[in-house]
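[1] What follows is a predicted protein model with its sequence.
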Amino acid sequence: MKTKTIYRLLLAAGAVVTVSMFSCNKDLDKTNPNSVGLDQSFKTAADLQTAVNAAYSVIKSSSLVGREWFFVHDLRSDDVSTGGSQLEAPRAQILNGGTQPSNPVMNSVWNALYTAIHRANTAILKGPGVTDNPALRDRIVGEAKFLRGWAYFDLVSMWGKVPLYTLPVQSFSDSKPRSSVDSIYAQIIQDLKDAAGNLPGKSGYDAANKGRVTNAAANAMLGRVYMQKGDYASAKAALLLIPTTGADGYSLTARWLDNFEEEHEFNSESILEVIFVDKKTANFNWGGQSVGDVLNGNTELTTVRNQEYCPVAWRNLIPSDKLINEFENSGFGATKTDPRFSWTVYQSGDKYNNGAETLTDGDQNGNGSTFHGTAKKISWRKFMLMYKMSKSAMGFYPGGNNQRLIRYADVLLMLAECENELGNSAAAVGYLNQVRDRADVLMPHYPTAQYPTGTKDQVTKAIMHERSVELADEEVRNIDIMRWRIKGYYPSIAPEPLSYFQKNRDELLPIPQAELDNNPKVTGDQNPGY
């Protein structure tokens, strides 16, 4: 007899979990005759599609893009402030820089990212054995490699060294130690390159397959990854592969708000979206995923973002004072007031519900803001459904508004940064001005009185400004902050964005306590300062 802890892999959950601790002998260590092993599964392209659908499913679940993902990204940025005491303690902990290894919001994102990786690994492993439909097989493996690369980029950028799994975990002995940041980036880059080579353009998918990743999405992510590594030449090369003409081409929409409203999903600017469905009910997929989600990646899911940030709902996070004062305003030294301000945020006096209702201070639960020295109630407008819904309908309403993960405006701004870092400041300014030339934005070209562009540092400051106002609350600001911090741009070009920041601690989140407890190859290997 001996005492040991038995761990078992749940393929559906995609994680190693403790089952029980008990005394046993060898006679009890038997294979479950009712289980189906990997060697018996995923024999056809249709089977492979089930595996990759399951990876998509966890990405749109409440543990990731449906809820906790946007919280973790936003709370690590200077785009947001607390809406008031209604912000739950674990979220306030991240916002205020006091994140603990046991933080459940952070842990939820970590676990879900590894779940998505496990499911993608299954499709990638089994792909070579599928022969019934080689074209579909190759596309599915390309999708899986993109999703694995996307997940690992979130992990490495927020936690640094993490365990690197490229095969499905089938037993406790498969546990991995933390890999080097360089090796993780090398895997991400290879995955995204492979994906770009096997994925079609957007015209290669019919209406039933909208939302699947494309070669443009792979190249855009590849550009983002290279930039985070400081390899701007490779980033530029990848970004320039994104087509701008023909059936697979991308361009800026004439109307800026088309990027954040349900009626204009999958428009000319949208490179990657996570699909959500309005179920016309108050039901939300709390707790991540149901059994149905695991078995069917097409299960309809809603996003609770419309509830969490909505001015007349929970209003847990609001735009930060720093952000609302970043927009150019003719009353404070600019030639023209940037129209993107009134499309990014609501403030008291604004109309909503197709113009039928007026937002008041009393409607907006919690904290106020300070706009150029004046106290105001200001809330998020991006991705909210108030533009077409009444206050009474917004009591609790999870929405179906797709989350746009990558859009062409971001590609142009990434190219601007690449050109500036490569010594081509004039080309960088040209890309910035393309974004400002959108038909309904038409902001004055750089250089302006507030943003001269005579030096590389001045262009960098203009890039920082333009990314802030164009991409506010699109979950890229914290990634920008980390990249610019590494380059030493704080405080030489701009002040450190996070007031709580402590060097050699707050660059990264803590490794979750559950990982330290359950993975013996990680035990004791915590990030600095925690």
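    Everything's here; your move.

[2] Please make it C-alpha for all contacts and neighbour counts, starting now.
    Fine.

[3] And the residue nearest in space to the middle of the chain, how far from residue 68?
    Compute the mean C-alpha point of the chain, and by C-alpha atoms, centre = their mean the closest residue is residue 475, 5.6 Å away. Counting by C-alpha to C-alpha, to the nearest Å, the gap between residue 475 and residue 68 amounts to 12 Å.

[4] just residue 194 next, same as before
    Shown here: residue 194 relative to residue 68, a distance of 29 Å by C-alpha to C-alpha.

[5] the strands in the protein, which residues?
    Using DSSP state E, the strands assigned to the chain run over residues 2-10, 15-24, 80-82, 270-274, 317-319, 345-347, 351-352, 357-358, 369-371, 374-376, 378-380, 403-407.

[6] Residue 511: which of those is closest?
    Nearest to residue 511 among those is strand 15-24; the distance by C-alpha to C-alpha comes to 16.1 Å.

[7] helices or strands up against that closest one?
    Contact partners of strand 15-24 among helices and strands, from 3 or more C-alpha pairs under 8 Å, 6 or more residues apart in numbering; DSSP states H and E: strand 2-10, helix 104-126.

[8] Most tightly packed of those?
    With neighbours taken as mean count of other C-alpha atoms under 10 Å, the helices and strands packed on strand 15-24 reach their highest mean count in helix 104-126, at a mean of 24.

[9] neighbouring contacts of that one?
    Outside helix 104-126, the residues within contact range by C-alpha atoms under 8 Å, 6 or more residues apart in numbering are 11, 13-15, 42-43, 48-49, 51-52, 54-56, 58-59, 63-64, 68-69, 72, 90-91, 140-141, 144-145, 147-148, 151-152, 155, 165-169, 512.

[10] quick one: which of these sit in helices?
    Secondary structure assignment by DSSP state H places 48-49, 51-52, 54-56, 58-59, 68-69, 72, 90-91, 140-141, 144-145, 147-148, 151-152, 155 of the contacts of helix 104-126 in helices.

[11] What's the PyMOL syntax to select whichever of the residues you listed are buried?
    Selecting only the buried entries of those in PyMOL, with 16 or more other C-alpha atoms under 10 Å as the criterion:
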select buried, resi 48+49+51+52+54+55+56+58+59+68+69+72+90+91+140+141+144+145+147+148+151+152+155
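
[12] Alongside the first one, take a look at this:
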Amino acid sequence: MKSTYKKSIVLLSIGAFILAGSSCKKYLDIENPSTISQEVAFESTSYANTALIGVYNLLPGDNGLTKEGTIWSLSTDDFKTSGSYSPEDRRGISMHLASSANGELLGAFNQLYTGIERANICIKGINNSPIYVNAGASKATMGKYLGEAMTLRALFYFTLVRNWGSVVAQWEPSLDVKELDAPVTAGTAILDRLLADLKLAEDLVPWRSESGYGSTRWTKGAVKALRARIALFRGGYMMDKESHTMVRSADYKKYYQIALDECKDIMAKRGEHNLNPVYENVFKSLHTSTRFDPTYELMFEVGAFGAGSRTDTKLGYYDGMRFNASSRFGGTGGGVTAIATYFYEFDQLGDCRRDVTIGSYEIDANSQKVMNTLNNMTDAKFRRSWTNIAGTTQTLAVNWPVLRFADVLLMFAEADNELNSGPSAAAQAALLEVRSRAFVGFESRIPIMPTDYAGFFDAIVKERLLEFGGEAVRKYDLIRWNIMGAKFAEVRIKLRQLMSGEGAYVNVPKYVYAKPAVYNVIPSQQEFNTLDTYGGSPSVTLFQPGLGTSGAPTGYTTKNWRASINEEYITGKSSGFATYFESNRAEVFPFHNDVRLYNTKIVQNYGY
């Protein structure tokens, strides 16, 4: 499966010895099965590597980093969670009013801190290791492990900060900390520390081609990309806990400069990372040990393995294209659905990303493809049919994409535009690279390149929506730009126009008539265009009024298209679009009740 993790997990059977002697306090409590001391653990590169894999091992699982992608990042103007509102489950998160008893907020929160504790132990152990301190032959190897541990800690903390704002910061193993309860540290201060740490880490970790690693362990390019992403978030708007308002630092441009510089370094090493020429192949590569990513666009991904709740993911099952349980592929839930307007944000004919990203069809009991209704399309970047795992299992060994080279190009373009009050030729070229890949064969349909600051910023906002749908990017972009409320209001206007067949949606049909067609598991654009809809290709029938009647022609079944959108879908208190969102509150989550019981100095976030 994923070779790095397969080999390393065997070593973990020795015991998670990085925890030896650790008595973590309160919500940092974790198991201690080891009989090997921390001192011994870091006296050899082999043991140190095993200890480090124990940190990586906190990335996957039901409470791993995919929680951010499948639940915490929903909903925005790309995807939402299906089902009806409940404040104590994933629907409460998707509709932006989760309660402090919401179980989806606790397990992963605890696991992130467990990862931080393990990383802290590794960092201390390597820094004190004689084979690192004495600058012997193993110093470079131990330094690489130190850089990886620092980067993992940065990823865990960054995930906490961008979801809760200000959180408890602990930079040493729990045994070394005397204070049992600690107040939160401002998110801005934590991110500043992470940026400094990553500057050190990137000098310790080699480039991909020098490391022997793939994309499930940190290499220099990925560390730099994470530093750029954190810098842009730090340079954006963040929740100030005291005033409970979104605030941007006066010196925000210095963070944009960090992002620009890091992205330039990566872009100068195209032999290390580059755009995959085929957009779809980026995501196919997440599903199998056969790689379709020869350019290493996937810079860092969470490895999934073992078919268990602690080491695998439910990508492709819960979050992915919907398959009937009786199909030859096995069944999936399709629990993440596309906002109805998202389909029409993409170009009608040219943009290949739409049919990779959005499951406009599902697979029926006869293993054929059949149109979904407009309000029930799914995330399609994760597909059971791209794995070799059939049957009823919910764990499909699908990796989670964390950083891609496409993001490097767009971060560079955004930072350049911000620093220069307008895009340079290099920024325009970076944006054009991403667009050109999306419009292969339809280059004449690529949008006109903006030359002014505002126009280029708007183009970046739109491009990131199209490029990263379903990858837990959009929500945090809207937060750092402080436009989430405005964007949601815009989407509601569009949804009403769509429902009524007005404005840009005047030619969108009220009903579509479809019949099952062969599912060929071929490139997504071709698969979409061979759907059987009455009147011709869906690239035509979904963009013209059609018959306008609920009665289907002989042999076809009516699929509600515009007719599937109603006021409940738009503003309903049960299943509406981001119904309970409130600016200067919902940008961060509440702390779970148990967390505040563990640490009495944590003050609940405003509005919860």
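    Yes, it's here. Here the structure is a predicted model, which means the values were calculated and not measured.

[13] I'd like the strands of structure 1 laid out as a markdown table, including distance to residue 95 of structure 1.
    Shown next, in a markdown table, are those (distance: least, C-alpha to C-alpha, whole Å):
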| stretch | distance to residue 95 of structure 1 |
| --- | --- |
| strand 2-10 | 33 |
| strand 15-24 | 28 |
| strand 80-82 | 8 |
| strand 270-274 | 25 |
| strand 317-319 | 10 |
| strand 345-347 | 20 |
| strand 351-352 | 29 |
| strand 357-358 | 30 |
| strand 369-371 | 17 |
| strand 374-376 | 22 |
| strand 378-380 | 17 |
| strand 403-407 | 22 |
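
[14] and residue 455 of structure 1, which of these is closest to it?
    Across those, residue 455 of structure 1 has its closest neighbour in strand 403-407 (28.1 Å, C-alpha to C-alpha).

[15] what range in structure 2 matches the closest one?
    Using TM-score structural alignment, strand 403-407 of structure 1 lines up with residues 400-404 of structure 2.

[16] And the contacts of that stretch?
    66, 222, 225-226, 286, 297-304, 315, 471.

[17] Show me which of those residues is closest to residue 513 of structure 2.
    Of all the contacts of stretch 400-404 of structure 2, the one with the least separation from residue 513 of structure 2 (C-alpha to C-alpha) is residue 315, at 30.4 Å.

[18] Test my guess that the closest one contacts residue 387.
    No: counting by C-alpha atoms under 8 Å, residue 315 of structure 2 sits too far from residue 387 to count as a contact (10.9 Å).

[19] Need the overlap of contacts for those two.
    Between them, residue 315 of structure 2 and residue 387 share the contacting residues 396, 398, judged by C-alpha under 8 Å, 6+ apart.

[20] These two: which is more packed in?
    Comparing residue 315 of structure 2 with residue 387 by other C-alpha atoms under 10 Å, the one with more neighbours is residue 315, at 28 against 19.

[21] what does the more buried one align to in structure 1?
    The criterion is TM-score structural alignment: under it, residue 315 of structure 2 has residue 305 as its aligned partner in structure 1.

[22] Skip the chain neighbours and tell me the closest residue to that match.
    In space, residue 305 of structure 1 comes closest to residue 67 once its chain neighbours are excluded; the distance is 6.3 Å by C-alpha to C-alpha, 6 or more residues apart in numbering.

[23] and that neighbour, how many neighbours?
    By other C-alpha under 10 Å, 23 other residues sit near residue 67 of structure 1.

[24] picking up where we left off before, could you measure the residue nearest to the centre of structure 1 against residue 120 of structure 1, distance?
    The gap separating residue 475 of structure 1 from residue 120 of structure 1 is 23 Å, by C-alpha to C-alpha.

[25] And for residue 169 of structure 1?
    With distances defined as C-alpha to C-alpha, the gap from residue 169 of structure 1 to residue 120 of structure 1 amounts to 12 Å.

[26] Likewise for residue 262 of structure 1?
    Applying C-alpha to C-alpha, the value for residue 262 of structure 1 to residue 120 of structure 1 is 29 Å.

[27] Kindly report the same for residue 145 of structure 1.
    As defined by C-alpha to C-alpha, residue 145 of structure 1 lies at a distance of 7 Å from residue 120 of structure 1.

[28] again, but for residue 81 of structure 1
    In terms of C-alpha to C-alpha, residue 81 of structure 1 sits 35 Å off from residue 120 of structure 1.

[29] same check, this time on residue 69 of structure 1
    19 Å.

[30] Please apply the same query to residue 13 of structure 1.
    Residue 13 of structure 1 sits 13 Å away from residue 120 of structure 1, going by C-alpha to C-alpha.

[31] what do you get for residue 233 of structure 1?
    Applying C-alpha to C-alpha, one obtains 29 Å for the distance of residue 233 of structure 1 from residue 120 of structure 1.

[32] got it, and residue 376 of structure 1?
    Distance of residue 376 of structure 1 to residue 120 of structure 1, computed by C-alpha to C-alpha: 46 Å.

[33] just residue 398 of structure 1 next, same as before
    Plainly put, residue 398 of structure 1 is 28 Å away from residue 120 of structure 1 if you go by C-alpha to C-alpha.
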